[in-house]
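Peer 1: turn this into a structure:
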Amino acid sequence: MDFSNIKLVASDMDGTLLDPHHTLSEDFYPVYQALKEKGILFAAASGRQYYNLVNLFTPIKDEIIFLAENGSYVVHQGQELLVQAMDHGITRQLLQKARTIPGVYIVLCGKKSAYVENTAQEFMDQVNLYYDAVEVVDDLLAVEDDQFLKIALCDLAGSESNSNTYFQEEKAHLQVTVSGKIWLDICDKQANKGRGMEVIQERFNISPEETMVFGDYLNDLKMMEKAYFSYAMENAHPEIKKVSRFRAKSNSQNGVVEILQQLVGATV
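Peer 2: Take a look at the predicted model:
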């Protein structure tokens, strides 16, 4: 495999770079330093909140690119490269519809904070994994002073077979994505990891042939299209395996770091 021209690596987090306990391998930072020394940029591409990602990568937060909230918010060294917010009126309509789905919990994802109006423990356990700036409010519809990047539905019955079916009409004008077994994300039509990757590639003058990406779930589909070196995790959704060119070992086997070690070794 010829990795000699790679200038950008982007990886999804949960189910991909992070292990099944949602933690970062201690082997990541040495390989990251090797990437940095070779001038290869690294982007954390996730449905997670920006503030959560910053805390996850504290030692290198001022160096890497953050492609947060499924591509609706892209930041590098404190500079916003993309803010793809939803219309407030559409956001209100989506919130009202989401409230009609039994057993579904709602996270309103703003640029300043995530907002919740339900604090059930089973829900907050999930929220606390992915969001560090969280505000509990009496009414999500009353939140005004923010830009809304995403609505995330926590569907413990299974997002793909349950809440996803309620938003078929919205797919014509919004980005409706099954981003995990219990998560459905709704964003602006232009907000996805693929668009976020385009913005990064344009900003740094990097082509898809110079890009390597890793993913495992349906919110990574568009990102896979933006890199020649597209890797599906062994534990990935079948659709991700179908569109990717290459395969990495599962996240429980540190598959991303293994490929990155091969990358830095090959570009010595």
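
Peer 1: okay, CA-based contacts and neighbour counts for the rest of this
Peer 2: Will do.

Peer 1: pretty sure residue 180 sits against residue 217.
Peer 2: Yes - between residue 180 and residue 217 a contact is recorded at 6.6 Å, counting by CA atoms under 8 Å.

Peer 1: those two: which is more packed in?
Peer 2: residue 217 (24 against 21; other CA atoms under 10 Å).

Peer 1: how far away is the residue lying closest to that one once chain neighbours are set aside from residue 102?
Peer 2: Computed as CA to CA, 6 or more residues apart in numbering, the closest residue to residue 217 that is not its neighbour in sequence is residue 237, at 5.4 Å. Separation of residue 237 from residue 102 (CA to CA, to the nearest Å) stands at 26 Å.

Peer 1: so how many other residues sit close to the residue nearest to residue 217?
Peer 2: So residue 237, with other CA under 10 Å, has 16 neighbours.

Peer 1: can you check residue 30 too?
Peer 2: Neighbourhood size, residue 30 [other CA under 10 Å]: 12.

Peer 1: and the helix or strand where residue 97 lies, what's buried?
Peer 2: In the assignment (DSSP states H and E), residue 97 maps to helix 88-98. By 16 or more other CA atoms under 10 Å, the buried positions in helix 88-98 come out as 91, 95, 98.

Peer 1: dump those to TSV, plus distance to residue 191.
Peer 2: Formatted as TSV, the buried residues of helix 88-98 follow (distance: CA to CA, whole Å):
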residue	distance to residue 191
91	14
95	18
98	19
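
Peer 1: looking at those, spot the one nearest residue 15.
Peer 2: Using CA to CA, residue 98 is the member of the buried residues of helix 88-98 that sits closest to residue 15, with 26.0 Å.

Peer 1: related to what we said a few turns ago, which helices and strands sit right next to whichever helix or strand comes after the helix holding residue 97?
Peer 2: Later in the chain than helix 88-98, the nearest helix or strand by DSSP H and E is strand 104-110. Counting by 3 or more CA pairs under 8 Å, 6 or more residues apart in numbering; DSSP states H and E, the packing neighbours recorded for strand 104-110 are helix 88-98, strand 114-116, strand 148-155.

Peer 1: residue 167 is nearest to which of the ones you listed?
Peer 2: Closest among the helices and strands packed on strand 104-110, once you apply CA to CA, is helix 88-98, at 9.0 Å.

Peer 1: distance from the closest one to the middle of the chain?
Peer 2: Centroid displacement of helix 88-98 relative to its chain, using CA atoms, centre = their mean, to the nearest Å, is 22 Å.

Peer 1: Proceed likewise with the subsequent sequence, for comparison:
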Amino acid sequence: MIKCIATDMDGTLLNGKMEVSEQNIQAVKEAQAQGIEVVVATGRSYAEARYALDQADIHCPMICANGAEVRNVSGEVINNAFIEKETAARIFQALKEIGLYFEIHTAEGTFTDDYEKALDIMVNIFLTAHSEIPQDQIREAAKIRFTKGLLQLVDSYEEVIHKEDMVVYKFLAFSFEQEKLDKAREQLSLIHDLAISSSGSENIEITHLDAQKGVALEHFIKEKGIVFEETMAIGDNFNDVSMLQRVGFPVAMGNADPEVKTLCNYVTATNDEHGVAAVIERFIGVKNHENFS
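Peer 2: This is a model prediction of the structure:
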């Protein structure tokens, strides 16, 4: 019997337009109505994740920044795992020397030191999935990260890293040059107690070793008196692997990376075909859905 469902956001709960479909909304709410604990496990910061869930009127606990922060349904932090300042400084220097654009996720929000680069990255990523949408329209949508305070501009990352009492959760580095990402992985793998993953082919995510979705989910369900055998996890990329490998019901999205699919017992529909709703309907008995295997 499934007592907990942990779902990723981007590429999973969210469709290609970065929205939660009505089908997914209803499936999540019906699962909750049946007493099933639904938790969102995302690489996003709390603010960015909460923004998308508020639009869908979904209220649930959240595992944010790949497990660096866990919040209850009221938004209170109940657990976290952060990067020490000395380590954060080493990561910063390595990424800077390689020439990667990156953002820093902290307990006080997400920061960038390059406004235009932040917009360009989001536009290029979105265009790969939605080339039919005018670029200027996508760019205006990308500006929401700044206007809503989801991404904050700073003059220098040093002021973030070295600020007293600043808690650094994650570095998110982007590049469409695979060689640079590979070089960053190689160099950062030499630093003790780091987890290096990705949520897409164009990025790498660097967190503390304990800041992984699977680790955070383990702590979360233990507090609820739930075991992994009673837990479903749904994801599409490598930052989901730590939880997919642990749970009794690992589900890959239809749009998941092929390697991720091999780790799962089940494959559902794509994120644009309401794959989360499909798998919930299949296992929770809400109703039948064709897009599931």
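
Peer 1: so who does the residue nearest to residue 217 of the first structure touch?
Peer 2: Residue 237 of the first structure sits next to 216, 217, 218 when contact means CA atoms under 8 Å, 6 or more residues apart in numbering.

Peer 1: which position in the first structure pairs with residue 280 of the second structure?
Peer 2: Residue pairing (TM-score structural alignment): residue 280 of the second structure is matched to residue 260 of the first structure.

Peer 1: which residues does the helix or strand hosting that match contact?
Peer 2: Using DSSP H and E, residue 260 of the first structure sits in helix 255-266. With contacts defined as CA under 8 Å, 6+ apart, helix 255-266 of the first structure is touched by 2-4, 16-17, 27-28, 31, 34-35, 38, 214, 233, 248-249.

Peer 1: 10 Å instead, please
Peer 2: Residues outside helix 255-266 of the first structure that contact it (CA atoms under 10 Å, 6 or more residues apart in numbering): 1-4, 6, 9, 11-12, 16-19, 25-38, 40, 212-215, 231-234, 247-251.

Peer 1: average distance between it and the second structure?
Peer 2: After superposition onto the second structure, the average distance of helix 255-266 of the first structure to its aligned residues comes to 2.0 Å, using mean CA distance after the TM-score superposition for the first structure.

Peer 1: show me how far that helix is from its chain's centre.
Peer 2: Computed by CA atoms, centre = their mean, the chain-centroid distance of helix 255-266 of the first structure equals 21 Å.

Peer 1: would you mark the buried spots in it?
Peer 2: 255, 256, 257, 259, 260, 261, 263, 264.

Peer 1: whatever residue of the second structure lines up with residue 108 of the first structure: what's it in contact with?
Peer 2: Using TM-score structural alignment as the criterion, the counterpart of residue 108 of the first structure in the second structure is residue 104. Residues near residue 104 of the second structure by CA under 10 Å, 6+ apart: 45, 88, 92, 110-113, 151-152, 157, 160-161, 168-173, 206.

Peer 1: now residue 32 of the second structure. Nearest residue, chain neighbours left out?
Peer 2: Leaving aside its chain neighbours, residue 32 of the second structure sits nearest to residue 38 (6.6 Å; criterion: CA to CA, 6+ apart).

Peer 1: distance of the one you found from residue 7 of the second structure?
Peer 2: Distance from residue 38 of the second structure to residue 7 of the second structure, by CA to CA: 8 Å.

Peer 1: what is in contact with those two at once?
Peer 2: Common neighbours of residue 38 of the second structure and residue 7 are listed as 28, 62, 232, 233 (criterion: CA under 10 Å, 6+ apart).

Peer 1: name the helix or strand for the residue mapped onto the second one from the first structure, please.
Peer 2: Alignment of residue 62 of the second structure against the first structure is given by TM-score structural alignment, with residue 66 as its counterpart. Assigning secondary structure by DSSP H and E places residue 66 of the first structure in strand 65-68.

Peer 1: and that strand, how far from the second structure on average?
Peer 2: In the superposition with the second structure, the average deviation recorded for strand 65-68 of the first structure is 0.8 Å (mean CA distance after the TM-score superposition for the first structure).

Peer 1: contacting residues for residue 74 of the first structure?
Peer 2: Contacts of residue 74 of the first structure by CA under 10 Å, 6+ apart are 43-45, 50, 65-68, 80-84, 193, 196-197, 199-200.

Peer 1: distance check, whatever residue of the second structure lines up with residue 242 of the first structure against residue 194 of the second structure.
Peer 2: Using TM-score structural alignment, the equivalent of residue 242 of the first structure in the second structure is residue 262. Distance of residue 262 of the second structure to residue 194 of the second structure, computed by CA to CA: 25 Å.

Peer 1: now swap in residue 270 of the second structure and tell me
Peer 2: From residue 270 of the second structure over to residue 194 of the second structure (counting by CA to CA), the distance is 31 Å.

Peer 1: same deal with residue 152 of the second structure?
Peer 2: 25 Å.

Peer 1: got it, and residue 179 of the second structure?
Peer 2: Using CA to CA, one obtains 20 Å as the distance from residue 179 of the second structure to residue 194 of the second structure.

Peer 1: could you do residue 83 of the second structure as well?
Peer 2: Counting by CA to CA, the gap from residue 83 of the second structure to residue 194 of the second structure is 8 Å.

Peer 1: what's the answer for residue 77 of the second structure, then?
Peer 2: 22 Å.

Peer 1: the more surrounded of these two?
Peer 2: More crowded of residue 77 of the second structure and residue 194, by other CA under 10 Å: residue 194, with 19 against 16.

Peer 1: residue in the first structure paired with residue 152 of the second structure?
Peer 2: Alignment note: residue 152 of the second structure maps to residue 135 in the first structure; criterion TM-score structural alignment.

Peer 1: relative to residue 212 of the first structure, how far out is that match?
Peer 2: 36 Å.
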